Structures are given as structure tokens and as C-alpha cells.
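Asker: Need coordinates for the following:
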Amino acid sequence: MTISTLELPVTVTVGDRSSMEGQLDAAVKTVRAAAVRERRGILVTRLNSHQFTVELNDCVPFGMTRERQIW
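Answerer: Presented below is the predicted three-dimensional model:
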């Protein structure tokens, strides 16, 4: 995925717990270029046991990644 075609938020759906961390790391890495360009932080939100979103967020300081859970 290139940054010019990046649609936010990025939704990550994991099939099993063992692949979760790698998939989330890849999504954060993809969003990081936009975060640097826009000088915004990254928010990872757990929606349920298998689904997450990764997005830019003005409440997260530039250079930081925060996690939250809403289920």
C-alpha cells in the first residue's frame, strides 16, 4: 500500500492471536509515513477480539502511538 492511496482508518482483522502483533505492526508502519507528514500521532483502537483500527489522531502527540479498547 502506498501513502498516496492510503485510506484512514486502516482496519485490521486478525484470524488468530499469534498473528495479531505482526499485522498491527505492519498497519502502524503503513500509517506512520502519513503521521510524520501531517505531524500527528497514531491511535490504535481495539473494536472487538479480532478487529482493530489504526488512524491519525490529533489527541495523540506527534511521534507517539496510543492504544485504546472500546469493547
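Asker: going forward, measure contacts and count neighbours with C-alpha atoms only.
Answerer: Will do.
Asker: Look at the spatially most central residue of the chain and tell me its secondary structure.
Answerer: A centroid search over the chain (Cα atoms, centre = their mean) returns Val54, at 2.1 Å, as the residue closest to the centre. Counting by DSSP: H, G, I helix; E, B strand; the rest coil, the backbone at Val54 sits in strand.
Asker: Would you do the same for the sequence below? I want to compare the two.
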Amino acid sequence: MSTATLERVPASFVSTKEPLSQTIDLEFSTAGAMHAGLEEAVAELIEVAAKDAACGILVTRLRPGRYTVALDESVPFGETYEAIAA
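Answerer: Okay, the predicted model is just below:
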């Protein structure tokens, strides 16, 4: 049996004058859970990003099994980038 822990940082919805800020923190214990969880988190942020069309999505691997998925203004709208934290 596998388990996945999804930690979601509450999103504060901001006006269009302020930069977008939403991050989802994820932690997984299996590869299968990781793939499904990352896909779900990216899909959730695609909906948020589409409202303002101002940024893309950055998926960052913090350590094995630990990721953040975030709206990021350095990523062009409609794209998803991946990064590994140093």
C-alpha cells in the first residue's frame, strides 16, 4: 500500500494589479502517487493561470518525493517549466 501527502498552502486571491501568488506543496512516498499528484496540481493551477493569462507554471523538485507547483511570472503563459532546487 502506498500513501501520498498533499500539503496545500492556502491561496490568497489577489487583484489583477498585484502579482499572482499561488503555490502547492506536495510530498509523495511512491512514484505512482507522485505522477498523479503532480498532474493534478498542474491542472489545478492551469485553471488559475488561465483567468489572467499572466504567467505559467513552475514545478520544482526540492528533494526526492518533495515538490512545489507554483504560478511563476518568469514562465511564459501557457507553458510549464521544471526545476531542481540546489
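Asker: quick one on the thing from earlier: pull the contacting residues for the residue nearest to the centre of the first structure.
Answerer: Leu8, Pro9, Val10, Thr11, Val12, Ala27, Val28, Val31, Ile42, Leu43, Val44, Thr45 (Cα atoms under 8 Å, 6 or more residues apart in numbering).
Asker: Any quick PyMOL command for the buried ones out of the residues you listed?
Answerer: Buried members of these, defined by 16 or more other Cα atoms under 10 Å, are picked up in PyMOL with:
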select buried, resi 9+10+11+12+27+28+31+42+43+44+45
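Asker: for the contacts of Val54 of the first structure, which one is nearest Pro61 of the first structure?
Answerer: Of all the contacts of Val54 of the first structure, Ile42 has the smallest distance to Pro61 of the first structure: 8.3 Å, by Cα to Cα.
Asker: Can you tell me the residue that sits opposite the closest one in the second structure?
Answerer: Aligned by TM-score structural alignment, Ile42 of the first structure pairs with Ile57 of the second structure.
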